[in-house]
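Enquirer: how would this look folded up:
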Amino acid sequence: MFTYLNTINDFKKLPETNFVFYDFNAPVDVPRDFRDQFSVVIADPPFLSDECITKTAITVKYLGKDKIIFCTGKKMTDMCDRLMSLKVRKFAPKHKNNLANEFCCLTNYDEFDEHMPS
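Expert: Now for the predicted structure:
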């Protein structure tokens, strides 16, 4: 099942058991039983700032056991490598509003590219 959620009001429509509110300003303010529980963590931080990337990285490492998929602006790639050992992959996210910043997808595992079209 896929649900398109665009705004915080859309998220509030979900049953409480299916949604955990997350604020990157409180990186580990998530349920304790989520710690180290996810084989893959996918993140798309809301801002292209050192603070936002750093706090999101804290959450990603808190939640995940192994694989990280991280979509952000290309200008943040060095920080992503330093914080999480992420490398740019051939998949590049696109935005329908043609945002000015160039975006990329980074992961901590090379096999990701094997599943992407050439």
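
Enquirer: drop to CA atoms for contacts and neighbour counts, all remaining ones
Expert: Noted.

Enquirer: Next one: the residue most central in space within the chain relative to residue 105, how far apart?
Expert: In the chain, the C-alpha closest to the average C-alpha coordinate belongs to residue 43, at a distance of 0.6 Å (C-alpha atoms, centre = their mean). Residue 43 sits 10 Å away from residue 105, going by C-alpha to C-alpha, to the nearest Å.

Enquirer: Scan this structure for its longest helix.
Expert: Ordering each helix of the chain by length in residues (DSSP state H) puts helix 50-63 first.

Enquirer: Do a quick rundown of the helices in this structure.
Expert: Going by DSSP H, the chain shows helices at 8-12, 50-63, 77-84.

Enquirer: For the longest one, which residues meet the burial criterion?
Expert: Using 16 or more other C-alpha atoms under 10 Å as the burial criterion, the residues of helix 50-63 that qualify are 53-63.

Enquirer: this one as well, want them side by side:
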Amino acid sequence: MLKKDPSLQVQLLEYDMRFERYGNYNEPEDLPLELKHCFNIIVADPPYLSKECLERVTQTVSFLASPVGSLLLLLTGDAQRDRAAELLGAPCVFKPHLSSKLGNE
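Expert: Have a look, this model is predicted:
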């Protein structure tokens, strides 16, 4: 059964050219200071074929993550596995098996 917790706070940060007015991809830490180091759980889903994007997402994650005990779920492709481990200091620990065929892993 799904339990709801009204004290749980969620913040969605999205970058897409259609949303450019809300942030600047070229400045990954250009975020409100009240968000700095205040998240215990971060889910990031950057375009996995872009090395530059992963580097900038890493900067944003570092800005947002609580300095103690934060968790990161990074959704990326196999092409970025080693780079993600290098940048974030964590290996890939889950590889899904998909029923549909994708153009890349």
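
Enquirer: re the thing from before, quick check: the residue nearest to the centre of structure 1 touching residue 69?
Expert: Yes. Counting by C-alpha atoms under 8 Å, residue 69 is a contact partner of residue 43 of structure 1 at 6.4 Å.

Enquirer: what sits against the equivalent of residue 79 of structure 1 over in structure 2?
Expert: For residue 79 of structure 1, the aligned residue in structure 2 is residue 83 (criterion: TM-score structural alignment). Applying C-alpha atoms under 8 Å, 6 or more residues apart in numbering to residue 83 of structure 2 gives the contacts residue 51.

Enquirer: distance of residue 76 of structure 1 from residue 54 of structure 1?
Expert: Counting by C-alpha to C-alpha, the gap from residue 76 of structure 1 to residue 54 of structure 1 is 10 Å.

Enquirer: now do residue 23 of structure 1
Expert: 13 Å.

Enquirer: same deal with residue 105 of structure 1?
Expert: Counting by C-alpha to C-alpha, the gap from residue 105 of structure 1 to residue 54 of structure 1 is 17 Å.

Enquirer: Now that residue 87 of structure 2 has come up, it's in contact with residue 56, right?
Expert: No. Between residue 87 of structure 2 and residue 56 there is no contact under C-alpha under 8 Å: 10.2 Å.

Enquirer: still on that earlier bit, indicate which one of the helices of structure 1 is closest to residue 37 of structure 1.
Expert: Residue 37 of structure 1 lies closest to helix 50-63 among the helices of structure 1, at 6.0 Å (C-alpha to C-alpha).
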